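Asks: Okay, here's the prediction I keep looking at, along with the sequence it came from:
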Amino acid sequence: MNRRTLLLGASALGALAACGDSGKFVAYKGPPVTQVQVYKSKRMMYLLSGDKVLESYKIGLGGDPVGPKHFEGDGKTPEGFYYINRRNPNSAYYLSLGISYPNTQDMAFAEAQGKSPGGDIFIHGRDGKNKGKGSDWTAGCIAVKDKEIRDIYAMVRDGTPIFIFP
C-alpha cells in the first residue's frame, strides 16, 4: 500500500511539473507602464512610464509590414491607437498580450470595402511551431523573444494604451 501511495504521489508531482514552465511568470515591482509605443519602420517597441522609457525591444512584425492593417489575412500589423485588452498565458507563442484591434475606425473602413478587418492581434513570444523564423514572420502581430515577453507580460497591465506608428 505504501509503495502504491508513493507511486501515485510521484506521478502527480511529475504531472504538475509538466504543466508549466516555472520561469514563465515573473514578478514586476517597478514603476507602472503607462503606455506602449511601437515604431514599425524601426522595428522597435518601447514601454514607458510617463515620459520615461523603461524598456525597449527589437520586434518582428507581420509578413507584409509596410502600411496599416485593413483586412483579415493581409499580413499587416495595425497602425493607430489601441489598448492592451487581454492576456493569454497558454499562447501557442509562449505568452501573449492582446491588442484591441480592430477599433471602430478599422471596422468602418473594412465594412465600407465589404471585407472583414480581421482580429486576434497580439504582442507575443517566438515559441511555437515555427519558432519565429525570420524578422517579419507573424500574421500581423508584434513578436519579441520569449525571455522578453515574460517581462512585458509582467509589466504591462490590461487597459494600457498602445500606439503603433508606421
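Replies: Thanks, I have the structure now.
Asks: Could you use CA atoms for every contact and neighbour count after this?
Replies: Will do.
Asks: Pull the contacting residues for residue 43.
Replies: 58-61 (Cα atoms under 8 Å, 6 or more residues apart in numbering).
Asks: Repeat the analysis, applying 6 Å as the threshold.
Replies: When the contact criterion is Cα atoms under 6 Å, 6 or more residues apart in numbering, the partners of residue 43 are 58-59.
Asks: Please apply the same query to residue 47.
Replies: Contacts for residue 47 (Cα under 6 Å, 6+ apart) come out as 36, 53-55.
Asks: Next up, the contacts around residue 5.
Replies: Not one residue lies near residue 5 by Cα under 6 Å, 6+ apart.
Asks: Surely it is within a helix?
Replies: Yes: assessed with DSSP: H, G, I helix; E, B strand; the rest coil, residue 5 lies in a helix.
Asks: The structure to be compared is supplied as follows:
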Amino acid sequence: MSFSRTLLLLGPLVALFGACMAPIERGEAPLNRPEKADFVLIDKSARTLTLFSGGTAFRRISGLQFGDSPLGHKAFEGDERTPEGRYVLDFRNPSSAYHLSIHISYPNAQDRAFAAKQGRSPGGAIFIHGQPNGLPEGQRMQGDWTDGCISVSNAEIEELWNLINDGTPIEIRQ
C-alpha cells in the first residue's frame, strides 16, 4: 500500500483521536473519567475536596464549609472542629437531616485514647453532607456552620454519593 493511500485511510482516525484528546471546555466531564474514587483528600486551609483514582486527581470541589471552629483537629465532643488525619468513608445515610451524607470514621483509636486521657468524649457523627433539608433549592448556609462535619452543595453531595464507595480512604489536612 502506498504512503499516500495509508495517509488517506489513517486521516479520519487521526482526526477522531485528536478530537478525543481535545481540551475539555465548559465544564464537560473528561472522556476517561474514572467511575469511582479510590482516595479522597480534604484540604481544610484551601477548602477543597479532591477525588483521586490510581493516584491521579480527577475532580476537585472548592468552597467547603466546616464546623464553627475550623482551625485545628477535632479532639472532643462539642468543640465544633473538623477532624484531621486518615479515616475511612465507611457508610452513607440517605435519610439524614441534610441532603445525603457520607460518614467519616472519626474517632479512630488514637482519637478515643486522647479524649479518654482527658476524661472526655471524642464526639462522633462526622459526615460529608449537603445542605439542611428544607433549605430552598440552590441555597447554601453562610460561612462555617456545622458541628464538625464537611458541607458541600446538594448537587456536589449527589455527585460524591455516586463517585465514592463505602470503604474509601480519606485524608483531612489542615
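Replies: All right, it came through fine. Please read all numbers here as calculations on a predicted model, not as lab measurements.
Asks: sorry, back to before: buried members of the contacts of residue 47 of structure 1 into ChimeraX, please.
Replies: In ChimeraX syntax, the buried subset of the contacts of residue 47 of structure 1 is picked out as below (16 or more other Cα atoms under 10 Å):
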select :36,55
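Asks: Name the nearest of the contacts of residue 47 of structure 1 relative to residue 115 of structure 1.
Replies: The nearest member of those to residue 115 of structure 1, counting by Cα to Cα, is residue 36 at 28.7 Å.
Asks: just how off-centre is the longest helix along structure 2 within its chain?
Replies: In terms of residue count, the longest helix belonging to structure 2 (DSSP state H) is helix 3-20. On the basis of Cα atoms, centre = their mean, to the nearest Å, helix 3-20 of structure 2 sits 40 Å off its chain's mean C-alpha point.
Asks: just checking, what packs against it?
Replies: With contacts defined as 3 or more Cα pairs under 6 Å, 6 or more residues apart in numbering; DSSP states H and E, helix 3-20 of structure 2 has no helix or strand neighbours.
Asks: Mean per-residue distance, the helix or strand that that helix is followed by versus structure 1.
Replies: Downstream of helix 3-20 of structure 2, the first helix or strand assigned by DSSP states H and E is strand 39-43. Average distance, strand 39-43 of structure 2 versus aligned residues of structure 1 after superposition (mean Cα distance after the TM-score superposition for structure 1): 0.3 Å.
Asks: give me the stretch of structure 1 that strand 39-43 of structure 2 matches.
Replies: Aligned by TM-score structural alignment, strand 39-43 of structure 2 falls on residues 35-39 of structure 1.
Asks: Could you check the biggest strand by length in structure 1 and say which residues are buried?
Replies: The longest strand of structure 1 (DSSP state E) is strand 80-88. Neighbour counts over strand 80-88 of structure 1 (16+ other Cα under 10 Å) mark 80, 82-85, 87 as buried.
Asks: what's the answer for stretch 144-157 of structure 2, then?
Replies: So for stretch 144-157 of structure 2, counting by 16+ other Cα under 10 Å, buried means 144-154, 157.
Asks: and which of these is nearest to residue 78 of structure 2?
Replies: Distances from the buried residues of stretch 144-157 of structure 2 to residue 78 of structure 2 were compared by Cα to Cα; the smallest belongs to residue 147, at 7.1 Å.
Asks: counterpart of the closest one in structure 1?
Replies: In structure 1, the residue paired with residue 147 of structure 2 according to TM-score structural alignment is residue 139.
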